[in-house]
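> The sequence and its predicted three-dimensional model are supplied below.
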Amino acid sequence: MPYLLLAAAIVAEVAGTTAMKFSEGFTRLWPSLGVVLGYLVAFTLLAQTLKSMEVGTAYAIWAGVGTAAIAAIGMLFLGETASAAKLAGIVLVIAGVVLLNLGGSH
């Protein structure tokens, strides 16, 4: 159950961050409301996740997967460049999350 809550928190955070791109500095109402709602849901779900998961593990997964997802969305859908350095960075973020999980207590 905690991983399902965490996955939902990541989806909400990615949605909020994507909406931020379209808010034009919070000058557009609907995308701005999407940012607020996305982050409200994300932090609520993350807080629920922390009841049964270590904070280091949960945050590493949340931040790492969210970062990788936003970078991929930017490259695939928002016209951002896909360089070898960016792709390597995504791989390193994912590797870091895996290493943190392997090093955690079970």
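It's in. Residues are numbered from 1 along each chain as shown.
> going forward, measure contacts between C-alpha atoms and count neighbours the same way
Will do.
> packing partners for whichever strand or helix holds L6?
Using DSSP states H and E, the element containing L6 is helix 2-22. Of the remaining helices and strands, those touching helix 2-22 by 3 or more CA pairs under 8 Å, 6 or more residues apart in numbering; DSSP states H and E are helix 29-49, helix 55-77.
> and the residue nearest the centre of the chain, what does it touch?
Taking CA atoms, centre = their mean, the centroid of the chain lies closest to G66, which sits 1.9 Å from it. Each residue near G66 by CA atoms under 8 Å, 6 or more residues apart in numbering is listed here: I10, V11, E13, V14.
> out of those, which one sits closest to T57?
Distance to T57, by CA to CA, is smallest for I10 among the contacts of G66, at 13.6 Å.
> The closest one: how many residues sit nearby?
By the criterion of other CA atoms under 10 Å, I10 has 27 neighbours.
> Alongside the first one, take a look at this:
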Amino acid sequence: MLKLTEGFKKLFPSVEVIIGYAVAFYMLSLALQTLPLGLAYAIWSGVGTAVTAVLGVLLFDDPLNIGMVFGLPLIIGRVVLLNTSSKTKVES
């Protein structure tokens, strides 16, 4: 939605971006109650980067290049590696 705001000149996409950021930070704060900071931030930023790149290609015709093809699985793989190697027990 940030791209659709045109520099926060359009009202409705701007409101959606602000709400989206508020929800994202709230959800991160909830995750931090049970996950270590490094792991939570790695998941948040890694998944956010990967999803943003894919949505850019699908919705905004961003170019898909060789760096994205090999880079996105590396980002996701590193997040999975961090998650599986974490010694912190996550309570359910």
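Perfect, thanks for sending it. Please read all numbers here as calculations on a predicted model, not as lab measurements.
> Can you check which part of structure 2 stretch 76-96 of structure 1 sits on?
Aligned using TM-score structural alignment, stretch 76-96 of structure 1 spans residues 58-78 in structure 2.
> To clarify, my last question referred to stretch 26-41 of structure 1.
Against structure 2, stretch 26-41 of structure 1 falls on residues 8-23 (TM-score structural alignment).
> I'd like the distance between L28 of structure 2 and G67 of structure 2.
To G67 of structure 2, L28 of structure 2 is 28 Å away according to CA to CA, to the nearest Å.
> Could you find the counterpart of the residue nearest to the centre of structure 1 in structure 2?
So, by TM-score structural alignment, G66 of structure 1 is matched to G48.
> any idea which of the contacts of G66 of structure 1 is closest to E54 of structure 1?
I10 (16.3 Å).
> Let me see the contact set for the closest one.
A42, W62, V65, G66 are the contacts of I10 of structure 1 under CA under 8 Å, 6+ apart.
> Neighbour-wise, which one of those leads?
Counting neighbours by other CA under 10 Å, A42 comes out on top of these with 25 neighbours.
> Could you list the buried residues of stretch 30-50 of structure 2?
Using 16 or more other CA atoms under 10 Å as the test for burial, stretch 30-50 of structure 2 gives A31, L35, L39, A40, Y41, A42, I43, W44, G46, V47, A50.
> Now tabulate these in CSV and tack on distance to P13 of structure 2.
Listed next are the buried residues of stretch 30-50 of structure 2 as CSV, based on distance: CA to CA, whole Å:
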residue, distance to P13 of structure 2
A31, 27
L35, 32
L39, 31
A40, 27
Y41, 26
A42, 27
I43, 26
W44, 22
G46, 24
V47, 22
A50, 21
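> Greatest separation within those residues: which pair is it?
Within those, two members stand farthest from each other by CA to CA: L35 and A50, at 20.6 Å.
> More neighbours: which of L28 and G67 of structure 2?
Between L28 of structure 2 and G67, counted using other CA under 10 Å, the more crowded position is L28 (17 against 8).
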